[in-house]
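S.K.: generate coordinates for the sequence data below:
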Amino acid sequence: MPDAMIENSTARAAAHDPYERRTPRPPWRKIAIRLLRLVVGALIGAGVGFGVHHVISPNYGTRYIAVPLPAIPSLPSLRAIPKEPIETKVGEQVVYSNPGSRGEVAFTVTKITLDGKCTEQFASGPENGHYIFVDLTVETSPDIGPGYGTELFNPLNFSLMGPDGVTQTGNALMSNQTSGCLSRGRALPVVLGAGQKYQGTVVLDARTTSGALTLAPLGGGLRNADSWKWRLGETT
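M.R.: Just a heads-up that it's a prediction; the model follows:
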């Protein structure tokens, strides 16, 4: 076989030899990749978003690089804002509907007695300075769900903001003395049945007899529920 043909055959075999050693990549490429990683890491730590673009290189084929994207503005908060209490007069009927439950409760504050006097034999004076009696009439619809009494007329659901702007919450308005102040027949039941009418009194132990008295279901824990406010100075 002629020498020229042998040389051509050897060249073609080398071109298709899978075990042929490839030309080593230049060392600057490794250094560039490390620097790119450091820069990308620093930008991510600073809150910069990235997209991925591909670039075709004549020496190394297709490669992918990270390209900074414009920052996306944060969305506004979707937290619910509590409703303001509804200004209510003594003698005005209001209707309460528990969000997510059936039925309604219609009630009226018929009288608010400031510095009320206990009627039970062994009752003692108020711990905070003044007893406030809240007389109510209540009517429940036939389809109310359970828990309306504890959600609505529990003394813990009342609060009193005095003329100095200081609010006394339900925990402070319900002392040991309030439970033994009036007879059970006069106190408003805690549990309300469906399709019933009630008449009773809620006793509060307050530090003042003026300001705004508020009733909020679950102490204001239901963000979409109504609450009501009575001005004590106007409803003696």
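
S.K.: alpha carbons only for contacts and neighbour counts from here, please
M.R.: Will do.

S.K.: how close does residue 91 sit to residue 200?
M.R.: 14 Å (CA to CA, to the nearest Å).

S.K.: I misspoke; the intended subject was residue 236.
M.R.: Taking CA to CA, one finds residue 236 at 18 Å from residue 200.

S.K.: compare those two (neighbour count), which wins?
M.R.: A direct count of neighbours by other CA atoms under 10 Å for residue 236 and residue 200 places residue 200 higher, at 16 against 12.

S.K.: so what's the more buried one up against?
M.R.: For residue 200, the contact set (CA atoms under 8 Å, 6 or more residues apart in numbering) comprises 135, 136, 137, 185, 186, 187, 188, 189.

S.K.: same deal with residue 88?
M.R.: Contacts of residue 88 (CA under 8 Å, 6+ apart): 228, 229, 230.

S.K.: list just the nearest of those to residue 207.
M.R.: Distances from residue 207 to these, taken as CA to CA, are shortest for residue 230 (16.6 Å).

S.K.: hmm, residue 192 is touching residue 151, no?
M.R.: No: using CA atoms under 8 Å, residue 192 makes no contact with residue 151, being 10.5 Å away.

S.K.: determine the set of other helices and strands touching the helix or strand where residue 172 lies.
M.R.: Residue 172 belongs to helix 170-173 when assigned by DSSP states H and E. Helices and strands touching helix 170-173, by 3 or more CA pairs under 8 Å, 6 or more residues apart in numbering; DSSP states H and E, are strand 158-161, strand 197-206.

S.K.: buried stuff in the top helix by length along the chain?
M.R.: Longest helix in the chain, counting residues (DSSP state H): helix 27-45. Within helix 27-45, the residues that count as buried by 16 or more other CA atoms under 10 Å are residue 40.

S.K.: next secondary structure after that helix?
M.R.: strand 49-57.

S.K.: now the other sequence, so there's something to compare against:
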Amino acid sequence: MRRFLALAAVLVMTTSAACAQLSRSTDSGNASSEPATNERGNIVKQAGEPAGITNKLKAGKEELTFTLNSLSMTDVCEKNYGSFTDSTKPEHGHFLVLDMSVTTAADLDPMIGGLVLNPNSFSTIGPDGVTETDLATMGTYSCFSDERFPTEGFKSSQKYAGKIVLDTKNKSGVLIYTLGGFEGGWEWAYTV
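M.R.: Have a look, this model is predicted:
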């Protein structure tokens, strides 16, 4: 047990030190200084605007650029299985569908390559000001399964595209994306 705790402490310190060398950028190629953030510590974006992660050890070089291309909403998700159709309804009220794309650098840092985009990385804030964090349900993984965003880590010199589905009660509000080890994240206001 003592050996396990010592190993866990080393992993946390290593991850924290590595994350200190990474920073968020407002868009591809604009990593010269820390971007402006709002009262929640997030960079405010609009759908279609690129965002990124830079590496201070590589002179602020962009490692990964991602874009929330569009958002849409549906109250049912139908999946065809040849001879029958299965309909899935959201548990919280609505499926918020994110169309995402990612481009990685040629010499992508392995730590950044291990990042993933999935429903667990997102939260919403509704018009009532309440933050909703449990957006991953069984339905979010079955909707658009043929168009789902890749769930494995990223590789160097690659482009990725797909859909991430969230299960939210909020038809409008603020969508927030955060990564473990980062203070703050990115956010988009939405009304669908």
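
S.K.: of the contacts of residue 200 of the first structure, buried ones?
M.R.: Neighbour-count burial (16+ other CA under 10 Å) applied to those gives 135, 136, 137, 187, 188, 189.

S.K.: which member of those residues is positioned nearest residue 208 of the first structure?
M.R.: Distances from residue 208 of the first structure to these, taken by CA to CA, are shortest for residue 135, at 18.2 Å.

S.K.: what about that closest one, which SS state?
M.R.: Here residue 135 of the first structure is recorded as strand under DSSP: H, G, I helix; E, B strand; the rest coil.

S.K.: need the contact list for it.
M.R.: So residue 135 of the first structure contacts 109, 110, 111, 112, 199, 200, 201, 202 (CA under 8 Å, 6+ apart).

S.K.: 6 Å instead, please
M.R.: The neighbourhood of residue 135 of the first structure, defined by CA atoms under 6 Å, 6 or more residues apart in numbering, consists of 109, 110, 111, 200, 201.

S.K.: now do the same for the second one: its match in the second structure.
M.R.: Spelled out, it's residue 110 of the first structure. Taking TM-score structural alignment, the alignment pairs residue 110 of the first structure with residue 69 from the second structure.

S.K.: would you pull up how far the helix or strand that contains that match lies from the middle of the chain?
M.R.: Element membership for residue 69 of the second structure, per DSSP H and E: strand 61-74. Relative to its chain's centre, strand 61-74 of the second structure lies at 8 Å (CA atoms, centre = their mean, to the nearest Å).

S.K.: nearest to residue 68 of the first structure, of the contacts of residue 88 of the first structure?
M.R.: residue 228 (53.4 Å).

S.K.: which residues touch that closest one?
M.R.: 85, 86, 214, 215.

S.K.: aligned to it, what sits in the second structure?
M.R.: Using TM-score structural alignment, the partner of residue 228 of the first structure in the second structure is residue 186.

S.K.: its match and residue 170 of the second structure, how far apart?
M.R.: 18 Å.

S.K.: that older thread, and the longest helix of the first structure, which stretch of the second structure?
M.R.: Taking TM-score structural alignment, helix 27-45 of the first structure hits no residues over in the second structure.

S.K.: can you check stretch 133-142 of the first structure too?
M.R.: Against the second structure, stretch 133-142 of the first structure falls on residues 97-106 (TM-score structural alignment).

S.K.: what residues of the matching stretch count as buried?
M.R.: 97, 98, 99, 100, 101, 102, 103, 104, 105.

S.K.: farthest pair in these?
M.R.: Going by CA to CA, the pair spanning those furthest: 97 and 105, at 26.4 Å.

S.K.: what's the distance between the residue nearest in space to the middle of the second structure and residue 177 of the second structure?
M.R.: Centrality entry for the second structure: nearest residue to the mean C-alpha point is residue 117, 4.3 Å, by CA atoms, centre = their mean. According to CA to CA, residue 117 of the second structure stands 9 Å off from residue 177 of the second structure.

S.K.: do residue 93 of the second structure as well
M.R.: Counting by CA to CA, the gap from residue 93 of the second structure to residue 177 of the second structure is 20 Å.

S.K.: between those two, which one's more packed in?
M.R.: When neighbours are counted by other CA under 10 Å, residue 177 comes out ahead of the other of residue 93 of the second structure and residue 177, with 19 against 15.

S.K.: re earlier: how far off centre is the match of stretch 133-142 of the first structure?
M.R.: With CA atoms, centre = their mean, you get 10 Å for stretch 97-106 of the second structure.

S.K.: all strands for the second structure, in order.
M.R.: With DSSP state E as the criterion, the second structure has strands at 22-25, 43-45, 50-55, 61-74, 77-81, 84-88, 94-104, 122-125, 131-132, 159-168, 172-178, 185-191.

S.K.: could you count how many residues lie near the residue nearest to residue 49 of the first structure when sequence neighbours are not counted?
M.R.: Nearest-residue entry for residue 49 of the first structure: residue 69, 5.1 Å, with adjacent residues in sequence omitted and distances by CA to CA, 6 or more residues apart in numbering. Using other CA under 10 Å, residue 69 of the first structure has 11 neighbouring residues.
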